[in-house]
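Asks: Sequence and predicted structure below; questions after.
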Amino acid sequence: MTDTTRIAVLVGSLRADSLNRKLAELLRDEAPAGVELDIVEGLGELPFYNEDLDAASAPAAAVALRERVSGADRVLAVTPEYNGTMPAVLNNAIDWLSRPYGAGALVGKPFGVVGATPTPYGGKWAHADTVRSAGIAGAVVVEEVTVSQSAIEVDPTTDADVRAKLVAAVTTLAEFAPAVSAA
């Protein structure tokens, strides 16, 4: 048994120099003691979800994604906002993780979302769509983790207050204990 909490990180931007990728890397590098952030690569290699592709044997990229998330204790999406919603690459990853229905890799996993955008609202619509989709897929959404940071007047990668808020969100996700239901 390990004392390390593993958090799979889904980055909603494919751009190598993405602000949100930089935030994910920063969070990985500044993770609290006992917390390991695993940035899941290869989301751009996933074909659009299609049940026909998922029938007999799923594509290798989907299998790898499911294995990485299944092996994690928690899931964190770090994402920008595209046209008022979550990026297609993140939506597609959640679609793959939601299957098989009721038993997908997200089922029962504590889930949070953070990110920054150069808009006044910091991506709050994308983040709301992400938590809704993940919740429908079976994740246990940890609302107090959500951080939607505007990057208009501040650089989230260097501002001490923003960095502290993001690290606190990771800590909250790592320490989250789902309520045990009485059967």
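Replies: All right, it came through fine.
Asks: Please make it C-alpha for all contacts and neighbour counts, starting now.
Replies: OK.
Asks: Show me which helix runs longest in this structure.
Replies: The helix that spans the most residues within the chain, counting by DSSP state H, is helix 160-175.
Asks: what does that one rub up against?
Replies: With contacts defined as C-alpha atoms under 8 Å, 6 or more residues apart in numbering, helix 160-175 is touched by 5, 7, 27, 30-32, 35, 74, 110-112, 114, 142, 144-147, 149, 156-157.
Asks: let's go with 6 Å and repeat that
Replies: Outside of helix 160-175, the residues within contact range by C-alpha atoms under 6 Å, 6 or more residues apart in numbering are 145, 156.
Asks: Presented hereafter is structure B, for comparison with structure A:
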Amino acid sequence: MTSDKQTRVAVLLGSTRTGSLNRRIAEHLRDHAPAGVTVDVVEGLDTIPFYTEELDGESVPAGASSLRQAVASADRVLAVTPEYNGTMPAVLNNAIDWLSRPYGQGAIVGKPFAAIGATPTPYGGKWSHEHARHSATIAGAVVVDGIVVDESAVAGDPLADEAAVQRLLGALDDLVAHEAEAAA
């Protein structure tokens, strides 16, 4: 990047388990982000009530408000998520629901978005990532084509595999590059 502007990436973490592989991936991306890029893992997705219009009025729950602020202040959004029963975890789906409102004006609208991660299956979470990208598109995000990192943890820890780490870091780079192209 040739600009002095710091690019902010909000990470929506699909796993709420302490020490989960996907949390470790998100933290690795945060700790190894390229110069000029700040990666912020949005915490507390598991404390946000399920979306309903009754809660989304004058007094939005604090967790939902914090989520919206974190994504609104970011330049792009990256979901780092495992796969639960062939789809994305409920906390990630709920976060996208909250970010999609108010309709057409939600915090995710117009934000470049990608979904990556790992799961202990041979498929590496491909359905979860596909469903997250689909849901984010409907919510108004700009899903970046070509960013696909579905790491299988069947053979071991992807963070112990240099090629897998490079694919994960490359996804972050591609998301950053997309924004630069869109702004040009």
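Replies: Perfect, I can see it now. All values reported here derive from a predicted model rather than from experimental measurement.
Asks: TM between them?
Replies: Scored against TM-score structural alignment, normalised by the length of structure 1, the superposed chains reach a TM-score of 0.95; 180 aligned residues with a C-alpha RMSD of 1.3 Å.
Asks: hang on, the earlier thing: start and end residues in structure 2 for the longest helix of structure 1, please.
Replies: Helix 160-175 of structure 1 lines up with residues 162-177 of structure 2 when matched by TM-score structural alignment.
Asks: Quick one: average offset of the matching stretch versus structure 1, please.
Replies: Comparison of stretch 162-177 of structure 2 with structure 1 after fitting gives an average deviation of 0.4 Å (mean C-alpha distance after the TM-score superposition for structure 1).
Asks: All the helices of structure 1, residue numbers only.
Replies: Ranges of helices within structure 1 are 19-29, 60-70, 88-97, 124-136, 160-175, based on DSSP H.
Asks: Just want the most central residue of structure 2.
Replies: Centroid-nearest residue in structure 2, with C-alpha atoms, centre = their mean: residue 79, separated by 1.7 Å.
Asks: Trace residue 45 of structure 1 over to structure 2, please.
Replies: So, by TM-score structural alignment, residue 45 of structure 1 is matched to residue 47.
Asks: With residue 91 of structure 1 instead?
Replies: Match for residue 91 of structure 1 (TM-score structural alignment): residue 93.
Asks: cool, and residue 113 of structure 1?
Replies: Matched across to structure 2, residue 113 of structure 1 falls on residue 115, judged by TM-score structural alignment.
Asks: What sits closest to its match if chain neighbours are left out?
Replies: Closest residue to residue 115 of structure 2 apart from its sequence neighbours, by C-alpha to C-alpha, 6 or more residues apart in numbering: residue 79 at 4.5 Å.
Asks: how near is the aligned residue in structure 1 for that neighbour to residue 94 of structure 1?
Replies: Using TM-score structural alignment as the criterion, residue 79 of structure 2 maps onto residue 77 of structure 1. Distance, residue 77 of structure 1 to residue 94 of structure 1, by C-alpha to C-alpha, to the nearest Å: 10 Å.
Asks: which neighbours do the two share?
Replies: Joint contacts of residue 77 of structure 1 and residue 94 (C-alpha under 6 Å, 6+ apart) do not exist.
Asks: Quick one: residues contacting residue 71 of structure 2.
Replies: By C-alpha under 6 Å, 6+ apart, the neighbours of residue 71 of structure 2 are 10, 107.
Asks: And the one 4 residues further on, by the same measure?
Replies: Residue 75 of structure 2 sits next to 8-9 when contact means C-alpha under 6 Å, 6+ apart.
Asks: What lines up with residue 34 of structure 1 in structure 2?
Replies: By TM-score structural alignment, residue 34 of structure 1 lines up with residue 36.
Asks: Tell me the spacing between the residue of structure 2 positioned farthest from its centre and residue 50 of structure 2.
Replies: For structure 2, the largest distance from the centre (C-alpha atoms, centre = their mean) belongs to residue 58, which lies 27.0 Å off. Distance, residue 58 of structure 2 to residue 50 of structure 2, using C-alpha to C-alpha: 17 Å.
Asks: Need the helices of structure 1 in a markdown table (columns: distance to residue 103 of structure 1).
Replies: Shown next, in a markdown table, are the helices of structure 1 (distance: least, C-alpha to C-alpha, whole Å):
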| stretch | distance to residue 103 of structure 1 |
| --- | --- |
| helix 19-29 | 27 |
| helix 60-70 | 11 |
| helix 88-97 | 9 |
| helix 124-136 | 12 |
| helix 160-175 | 22 |
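Asks: And those: which comes nearest residue 11 of structure 1?
Replies: Residue 11 of structure 1 lies closest, by C-alpha to C-alpha, to one member of the helices of structure 1: helix 19-29, at 6.2 Å.
Asks: distance from the closest one to structure 2 after superposition?
Replies: Mean for helix 19-29 of structure 1 is 0.4 Å (mean C-alpha distance after the TM-score superposition for structure 1).
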